[in-house]
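**Student:** What follows is a predicted structure for the sequence shown.
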Amino acid sequence: MKNTTPLVGLLLLCASCSPNEKLAPIGAGGAAPGDAGAVPDASGGGAEGDPFAQLPKIAPTATGRRGAAATVDLRGTLAAIEVLKRGGNAVDAAVAAAGVLGVTDPFSCGIGGGGFMLIYLADGDEVIALDHRETAPSRLEARLYYEGGAPVPFDELVTSGLSVGVPGTVRGWSDALRRYGTLGLGDVLQRAIQVAEAGFDVDETFFEQTGRNLSRFQAITSTKALFLGPDAKPWPVGALFKNPDLAATYRLIAEGGEKAFYEGQVAAAIVAAVKEPPVEPGSALDVRAGVLELSDLRDYETRVRPALSTTYRDYAIYGVGLPSSGGIAVAEALDLLEGYDMAPLTPVEVLHRYLGASRLAFADRGAFLGDPEFVDAPVKGLLSKDYADARRAQIDLAAAPSAAAEPGDPYAFQSDPSPAPGRARKAEGGSAGPKDAGDNETTHITVSDAAGNIVSYTCTIEYEGGNGIVVPGYGFLLNNELTDFTIPPDPSAPHPNVAEPGKRPRSSMSPTIVLKDGKPALALGSPGGSTIITTVLQILVNHIDLGLPIDEALAAPRLSQRNSGDGSTDAETAFLSAPEAEGLASLGHALSDAATLGGEIGAATALRFHGDGTVTAVAEPVRRHGGSAMVEQPR
């Protein structure tokens, strides 16, 4: 996990972060799944110059030349930089980092989940989106989410086989490397294998996440055996944590490619865990079985989609489109904000407009958006500048509303206004659900290389700890991504995001790449459930409109307005004591302490590209106990 050296005074220590040019040797042999005793010494033997044998100190900001990387975890960032220094490109490095994070940050991401990878290809000057979002099994029906005519309680659905979507991560990695990388899975997974076998010291984040999930982890035999100590309690901070089962699974994938995951023993174990959850005998936890089949895994496909884009002032903003709502919501909010001249405004006035734009974007998000292979969403209308001009009038510059906003009518602003005006107004709005209020997980990786390629990659297993079920003998948690489907109170109610076989649930992931004058300017993203959208949006506003340097824009206290029913806005604890809080309160904003988010919103990473050819990599200095940023050639 992350190095636990205090962050104070470490900004100047980045120059000591100099990963060696070659991978440290990996121990020979391998452990069979479940064979915890056959763990080779893969620590690198303390090889001189090996950064994994003697970890460099963590720094949340680094500036220099050539490649750069930022993640939530020191080892993840190291893995990316190491691949770059070996000659790999940004795609190779991003997958290497994700593989390591699957070991050290297993409650946020891993091969049991999915994600969206946004890639800028310098050679072709294009931005593409690789969608490896999880899909609903072929036998899933919306009625399975209702019992006695009412929706299954959210807390019960989370820890169940019914919440598991077909994992897309491994096929996403494989397709990304095959199409855009220079290395194979066998190359980029070597560090992840080593870290899983050699182990790492449990840090505060790992300990706290385990503690928050303690009761359900205790109820699942495989999860209890892996993530809890002999006393069935969280491993203490400083304890050495190893995952030989995951190392063996990674080896199977490294040697056999994606088929080793989607067919054969791993696939069979996944299906068994979903259909017959390994519940501790005598547990009171009701863990419902799912309907995943081997054919669902075998037939899973990624999607390569054109990046979604808009302009904001003199910037070109690129994001991912449906089935993620993130890029659309961020773009719509920016279109709304573009109508204001921010230069003469106070920070309070800028934030007031930011909150108003976010409220309207979330109202539209909730009403119209779903998997594009199932829903003809009015994306062109939502991203029309004319629609933004008309919708902007709903933002009251004098006072904040005390109720949720209604969705607009984007159909009138595109060439095929199919539904009758107002029809979509009957759909459920964009109010925050139970998960939106408490989910601060997922993770984001931002990487660039010396050739100018960029990857902004958000990957996840959804809720903190996913569905809570470790696949027995294979060392990874399954996702609970299908809880991202909308479950209306009435099972017959239509909605663009209701569950259907083969459908991808609507996401909030918002990996973003920004160009200016045709050249890369910024790349960023964040975890945090639906607060991902507001986190990315606020960082852009902080940097572009308020003129904050990227490290300050990312570190600044956050607000999240997601069209809540009572009009209230989640505010980080740090914001509530800021002068701007009083100013917003005077405009009628009801600020709610984001206590259910641990007082924090998001855990972003970013890269800022400068005109002199240098790049600044930035991770969180405090949130989630701080992240890690590095460059190939420190300044």
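**Tutor:** Sure thing, it's come through. Because the structure is predicted, anything quoted here is derived from the model rather than measured.
**Student:** Could you use CA atoms for every contact and neighbour count after this?
**Tutor:** Noted.
**Student:** can you pull out the strands in the stretch 51-200 of the chain?
**Tutor:** For the stretch 51-200 of the chain, the strands defined by DSSP state E, counting those that start in this stretch occupy 61-71, 114-121, 126-132, 146-147, 150-151, 200-201.
**Student:** Can you tell me which of these is nearest to residue 625?
**Tutor:** Ranking these by proximity to residue 625 (C-alpha to C-alpha) places strand 61-71 first, at 12.3 Å.
**Student:** circling back: for the strands of the stretch 51-200 of the chain, please prepare CSV with the additional fields mean neighbour count.
**Tutor:** CSV is the format used below for the strands of the stretch 51-200 of the chain (neighbours: other C-alpha atoms under 10 Å):
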stretch, mean neighbour count
strand 61-71, 28
strand 114-121, 28
strand 126-132, 22
strand 146-147, 13
strand 150-151, 16
strand 200-201, 20
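**Student:** Out of those strands, flag the one nearest residue 482.
**Tutor:** Of all the strands of the stretch 51-200 of the chain, strand 114-121 comes closest under C-alpha to C-alpha, at 11.6 Å.
**Student:** For the stretch 201-350 of the chain, which segments count as strands?
**Tutor:** Taking DSSP E, counting those that start in this stretch as the criterion, the stretch 201-350 of the chain carries its strands at 240-241, 303-306, 308-312, 315-319.
**Student:** Next one for the comparison:
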Amino acid sequence: MIFSPRWSVLPSRVFLASLLFTCGAALAADGAPRTTPATTTAVAQPAQRPGHSAVASANFLATDAGLEILAKGGNAFDAAVAVAATLSVVEPESSGIGGGFMAVLHRAKDGHNVFIDARETAPAAVDPKDYLNPDGTPNRDSALKGPLSAGIPGEPAGLVLIAERYGKLSLAQSLAPAIRLARDGFKPDPRLREAIAGQQKDLLRWAASAAKFLPDGKPPVEGKLWRDPDQAKTLEAIAAHGNDGFYRGPTAKKLVDAVRAAGGNWTLADLESYQAKERQPISVDYRGYRIITAPPPSSGGVAIAEILNILSGFELEKLDQAHRVHLIVEAMRRAFRDHNDYLGDPDFVKMPLDMLLSPFYADGLRQSILPGKATPSSMLPHRTARDPGMHTTHFSIIDKDGNMAAVTSTVNYILGSTFVAEGTGVLLNDEMDDFALVPGKPNVYGLLGSAANAPEGGKRMLSSMSPSLVIGADRSAVIGSPGGSTIITQVLEGILHFIDGESAQQIVAHKRFHHQFLPDVVDVEPGMFDKATSADLTAMGYTLNDRKPWGFMNVVTWDHRTNKLDAASDPRRPSGSGRVQ
């Protein structure tokens, strides 16, 4: 077994000092995204163009929609609009125009990278008391079901922004495949049918939800066409009028009327004031690759950059599996601790991003990792569990010119709030649960939060979505996944596998492990470790917790040496599709 020279056993006073540093440095606060070098290696940008395109998404109908738009002369950004809108129709259990998304885009002609923030926002009248039981504990029903659980949707505005600023085709052209499927019908896959059956009791609470998802009083049946005419009309309004087709006019009025009639607190002003935003992505250099990823209000990019900065001081490739996993888990532990304490909406909260993304901060964290021994989360100072969720979606696109789009879209939990606004076909999200509704109490994914992520009118709730690009001299990749809090660790592990030289198919098929500070256990996909590795990790002090397989990763890779694209969808979910055109 080979250890890095930095792995000397530290005196207890040095270990304690490093822990104090991780807290005291937080006083230098700055809310702007930063570029941070985990290594000093220069990262070359791809000079050639692939000459062909690839799309990987969670549903073959959405992949086909993206390829259809590319074949009509659209670019990766037009295709992204088509795929996202189609997923709203065919995969509403995971995403939709009643939710939001985060995207990292790379424009090949000038190397421009941008983060599109189409995250939902809290309505102006948000009241934290609405999410509490009389005894002060979190009210999971109001946080996860019905109109009070829904933030103001961001996806329509985000799609309009991408089409207008980055696309080649009209918005109407890119939305056409989704409109056609909603109007003419499609055959729901097993995942959608099972989601509807599983949420049937809640869907029956609201007439419009039952009418959309339970035709003839029961879930859609295998092989039978399912139509969504109301959503087709809403998509047509967006296609014709852009933002005004959703956030103003008849559709907006229907949304607000439905929400308020069912006990919610939206107003027309909430919708009219919503804006999708362009932000500077976070980038970090690691082993000759540049990772371009999501800034706040995503926590994912900060955590991934922090973990890679920590790991840059170790020679992972020279370690056995148990010690490699030990280092990665300890880096995860520290990044999730900071996630819980500091991160929120950059428009509302000053965050110490200069500190969190600093290689010097990472060095201090690295020195607090003991060789061959777990650090209990209770030993790491901080200011303040459920199964990982799969109810988000991600797709990856590279077009013939080398434009790239990594897009992660969500309505949060299964079928979001289960509340459909009558006359619109719009299934609303339940993203209010992603706020720290009760500071120090976990949300549905077991994540804790602080006042930085407390709900306020117009504020974006923190997200784990981590759409990412990995760009190197020889190979590049577009990567992301759903999975609640596991998104961050899935994308991290996928990036590490890609940098190790693995193919798209190998990356998405890898078994996974996850640690998020609290609960202090390592979630492990069955078969991830052999008996010897499990025994070694247990001896180091880790509690291993077997979980059913999680994630739905969709990856596109580009080998610059052969100019070949490859697309792969997670084999855990057979409805996914990765295709090269």
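**Tutor:** Thanks, I have the structure now. As the structure is a prediction and not an experimental result, all values here were calculated from the model.
**Student:** Just name the most buried of the strands of the stretch 201-350 of structure 1.
**Tutor:** Burial of those is given as mean neighbour count (mean count of other C-alpha atoms under 10 Å); strand 315-319 ranks first at a mean of 24.
**Student:** which bit of structure 2 covers that one?
**Tutor:** Counting by TM-score structural alignment, strand 315-319 of structure 1 lines up with residues 289-293 of structure 2.
**Student:** still on that earlier bit, put together CSV for the strands of the stretch 201-350 of structure 1, with distance to residue 624 of structure 1 on each row.
**Tutor:** CSV is the format used below for the strands of the stretch 201-350 of structure 1 (distance: least, C-alpha to C-alpha, whole Å):
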stretch, distance to residue 624 of structure 1
strand 240-241, 19
strand 303-306, 31
strand 308-312, 30
strand 315-319, 25
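**Student:** Can you pull up the most central residue in structure 2?
**Tutor:** residue 465 (1.8 Å; C-alpha atoms, centre = their mean).
**Student:** show me what contacts that residue?
**Tutor:** When contacts are counted by C-alpha atoms under 8 Å, 6 or more residues apart in numbering, residue 465 of structure 2 touches 102, 294, 298, 299, 300, 408, 481, 482, 484, 487, 488.
**Student:** can you rerun that using 6 Å?
**Tutor:** residue 300 (C-alpha atoms under 6 Å, 6 or more residues apart in numbering).
**Student:** hmm, back to that, closest one to residue 587 of structure 1 among the strands of the stretch 51-200 of structure 1?
**Tutor:** That would be strand 61-71 among the strands of the stretch 51-200 of structure 1, by C-alpha to C-alpha, at 35.1 Å.
**Student:** Which neighbouring elements make contact with that closest one?
**Tutor:** helix 74-85, strand 443-448, strand 615-619, strand 628-634 (3 or more C-alpha pairs under 6 Å, 6 or more residues apart in numbering; DSSP states H and E).
**Student:** distance of residue 370 of structure 2 from residue 14 of structure 2?
**Tutor:** 11 Å (C-alpha to C-alpha, to the nearest Å).
**Student:** For these two, indicate the residue with more neighbours.
**Tutor:** A direct count of neighbours by other C-alpha atoms under 10 Å for residue 370 of structure 2 and residue 14 places residue 370 higher, at 17 against 14.
**Student:** Relative to residue 487 of structure 1, how far out is the aligned residue in structure 1 for that one?
**Tutor:** Aligned counterpart of residue 370 of structure 2 in structure 1: residue 396 (TM-score structural alignment). Counting by C-alpha to C-alpha, the gap from residue 396 of structure 1 to residue 487 of structure 1 is 32 Å.
**Student:** Over to residue 494 of structure 1?
**Tutor:** Using C-alpha to C-alpha, we find residue 494 of structure 1 at a distance of 10 Å from residue 487 of structure 1.
**Student:** now swap in residue 152 of structure 1 and tell me
**Tutor:** 9 Å.
**Student:** And the two? Which one has more around it.
**Tutor:** Ranked by neighbour count (other C-alpha under 10 Å), residue 152 of structure 1 and residue 487 place residue 487 first, with 22 against 15.
**Student:** OK, contacts around that one?
**Tutor:** Residues counted as contacts of residue 487 of structure 1 (C-alpha under 6 Å, 6+ apart): none.
**Student:** Check residue 447 of structure 1 too.
**Tutor:** Residues in contact with residue 447 of structure 1, defined by C-alpha under 6 Å, 6+ apart, are 68, 69, 90, 454, 455.
**Student:** Same list as before, the residues you listed that is, but in TSV and with distance to residue 312 of structure 1 included.
**Tutor:** Converted to TSV, the contacts of residue 447 of structure 1 look like this (distance: C-alpha to C-alpha, whole Å):
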residue	distance to residue 312 of structure 1
68	25
69	25
90	26
454	20
455	21
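**Student:** out of these, who's nearest residue 181 of structure 1?
**Tutor:** Among those, and counting by C-alpha to C-alpha, the member closest to residue 181 of structure 1 is residue 90, at 7.7 Å.
**Student:** show me the contacts for the equivalent of the closest one over in structure 2.
**Tutor:** Using TM-score structural alignment, the equivalent of residue 90 of structure 1 in structure 2 is residue 76. Residue 76 of structure 2 makes contact with 399, 403 under the criterion C-alpha under 6 Å, 6+ apart.
**Student:** Mind doing that once more with 8 Å?
**Tutor:** 70, 167, 397, 398, 399, 403, 404, 405.
**Student:** Next one: the nearest residue to residue 260 of structure 2 once chain neighbours are set aside from residue 421 of structure 2, what distance?
**Tutor:** Nearest non-adjacent residue to residue 260 of structure 2, counting by C-alpha to C-alpha, 6 or more residues apart in numbering: residue 266, 6.6 Å away. Here the criterion is C-alpha to C-alpha. By it, residue 266 of structure 2 lies 12 Å from residue 421 of structure 2.
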